[in-house]
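Visitor: Below are the sequence and a predicted model for it; my questions follow.
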Amino acid sequence: MSATLNELSSYMAGSPLTGLTLTLLAYQAGLWCFRRSGGLHWANPVLIAIALICVVLWLSGMPYAEYFAGAQMIHFLLGPSTVALAVPLFTQWKNLKRMALPLIVGLFVGCIAAAFSAMAIARWLGASTETVRSLAPKSATTPIAMGVAEKIGGLSSLTAIFVILTGITGAVCFPALFRLFKFHNHAAQGFAVGLAAHGLGTAHAFMVSEKMGAFAALGMGMNGMLTALLLPLLI
């Protein structure tokens, strides 16, 4: 019996499907917890999935590179899924045109505030120049943020961590913040979430409503482009 279990364990460790299976099961577990909690913001399915995967990798001793080799299919699907966000945006086209001016103003203010407030706090706390510059693009989606960090003298690997932490924090905290400030407009909520918390915030916004998700996708995309254009010029 033990020999059979050892063989099964060895097969799973070497199978390219292990990473894919683990990712799907972890997210389903996170989604189940989120639904059982009644949609509580702290039970974010992405956060739970990340925690579960980290625990499994730590207990099994599986290297991250080996896990990622099996999960590459999901990584590849990030591209098509991002392009597919144009569909809900198209359904909100009339609202987008009507709100064009406040969205553009909010985009510039939000992009600059997200970058330079984080840099100022980090500098005040005594962080190194590389760390401060790695924080600047934290509210952009990961590929853009890592590229911008390299251009402005930051560390792309450190930026990736900051981006993930920013997305998780935003997705978990924004419902409570909106209730605290009595901020109820789904379009404005979604744009703010996408601008500040990129993909993770956008995913959570779609769980609230399609309108919020569409505006979050818009905020994420526009903030990514503006961050890539502005930060290398300003820093």
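Guide: That came through fine.

Visitor: Please count neighbours and contacts with C-alpha atoms only from this point.
Guide: Noted.

Visitor: Ala49 against Ala29, yeah?
Guide: Yes: counting by C-alpha atoms under 8 Å, Ala49 does reach Ala29; the two are 7.1 Å apart.

Visitor: Could you check which of those two has the larger neighbour count?
Guide: Ala49 (21 against 16; other C-alpha atoms under 10 Å).

Visitor: Second structure follows, compare the two:
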Amino acid sequence: MLSDALLEQLTTTPLFAVALTLTAYLIGMAIFRRLKQPTWLPAVLIAALLLAVFLLISGLHYTTYQQGAAWLSVLLGPATVALGMPLYQQFPRIRELWRPLVVCLPVSASLAVVYAVGIAWLMGLPDTVLASLAAKSVTAPIAIGITQQLGGSIPLLMGGLLITGVVAIAVVSLAAKWMKISDERLIGFALGLNGHAIGTVRAFEISPTAGAFASLGMSLTGIFTALLLPLAWHFIG
């Protein structure tokens, strides 16, 4: 473990936390490429595991690290908005499928909330955990705001977002192969709807078309959930 004096000196500015985050991600990308880019082990998961190990070994408290790296979270909003460009480029294709997308979205987004909260409720977990898992399929900038309204834990939410994104990539990939689905629009939409930003990154690796539909699925899921989940939670609670 690093000495308390050294940790205090390193964390006097956010530069240490930012550099630590970027270093973990770059190492994660290098490992991801060395392993030939497995869908079940994305670079962001590797980076998160590396950060967790470092925090454990160094003795650096998560809250201290989070405060230093907080400004990186601010960039999530502009990054999400920037996804509007591929949406605009693929708008003619999106318009062709607007009817099935409109029908599919409410059902899928609702199920994403119901099964997570339902499983946690059956396990007898406290209300804080239920509130933290409700928005686990929504992109982080929107999910954080929803979770704060519901009274959940942001660190727990972030863990749920990471696990959800990784699992969504694996499940969507396997389901597409099993059901012999090759339409990149459908695969991309499923990745964005279920796997938020992590799934969208994977979709862009498939093709620009898949990435655009993933952006659409992620955006619409965020809007739908932000509008209806707090209201539904109020009545149910």
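Guide: Perfect, thanks for sending it. Small disclaimer: the values here were computed from a predicted structure and weren't measured.

Visitor: Got a TM-score for the two of them?
Guide: Here the TM-score for the pair of chains, by TM-score structural alignment, normalised by the length of structure 1, is 0.85; 229 aligned residues with a C-alpha RMSD of 2.6 Å.

Visitor: Structure 1: which residue goes with Gly192 of structure 2?
Guide: Aligning on TM-score structural alignment places Gly192 of structure 2 opposite Gly194 in structure 1.

Visitor: so who does Leu133 of structure 2 touch?
Guide: Val113, Ala116, Val117, Leu156, Leu157, Gly160 (C-alpha atoms under 8 Å, 6 or more residues apart in numbering).

Visitor: now do Gln72 of structure 1
Guide: Counted by C-alpha under 8 Å, 6+ apart, Gln72 of structure 1 has contacts Leu20.

Visitor: that older thread, considering the contacts of Leu133 of structure 2, which possesses the most neighbours?
Guide: Compared across the contacts of Leu133 of structure 2, Leu157 has the highest neighbour count, 24 neighbours, by other C-alpha under 10 Å.

Visitor: Could you report the separation of that residue from Trp71 of structure 2?
Guide: As judged by C-alpha to C-alpha, to the nearest Å, Leu157 of structure 2 and Trp71 of structure 2 stand 18 Å apart.

Visitor: ok, now Ile163 of structure 2?
Guide: Distance from Ile163 of structure 2 to Trp71 of structure 2, by C-alpha to C-alpha: 23 Å.

Visitor: between the two, which one's more packed in?
Guide: Ile163 (16 against 12).

Visitor: Translate that one into the numbering of structure 1.
Guide: Checking TM-score structural alignment: Ile163 of structure 2 goes with Leu165.

Visitor: tell me the SS of its match?
Guide: What DSSP: H, G, I helix; E, B strand; the rest coil gives for Leu165 of structure 1 is helix.

Visitor: ditto for the one 4 residues further on
Guide: Taking three-state DSSP as the rule, one finds Thr169 of structure 1 in the helix state.

Visitor: now Trp40 of structure 2
Guide: coil.

Visitor: Could I get the contacting residues of Ala48 of structure 2?
Guide: Applying C-alpha under 8 Å, 6+ apart, the residues contacting Ala48 of structure 2 are Ala24.

Visitor: in whichever helix in structure 2 runs longest, what's buried?
Guide: Counting residues, the longest helix found in structure 2 (DSSP state H) is helix 208-236. Residues of helix 208-236 of structure 2 classed as buried by neighbour count (16 or more other C-alpha atoms under 10 Å): 208-222, 225-226, 229-230.

Visitor: on that earlier part again, can you pick out the ones from the contacts of Leu133 of structure 2 that are in helices?
Guide: Assigned to helices by DSSP H, the following of the contacts of Leu133 of structure 2 qualify: Val113, Ala116, Val117, Leu156, Leu157, Gly160.

Visitor: could you dump those to TSV with distance to Leu83 of structure 2?
Guide: Listed next are those as TSV, based on distance: C-alpha to C-alpha, whole Å:
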residue	distance to Leu83 of structure 2
Val113	24
Ala116	27
Val117	29
Leu156	26
Leu157	23
Gly160	23
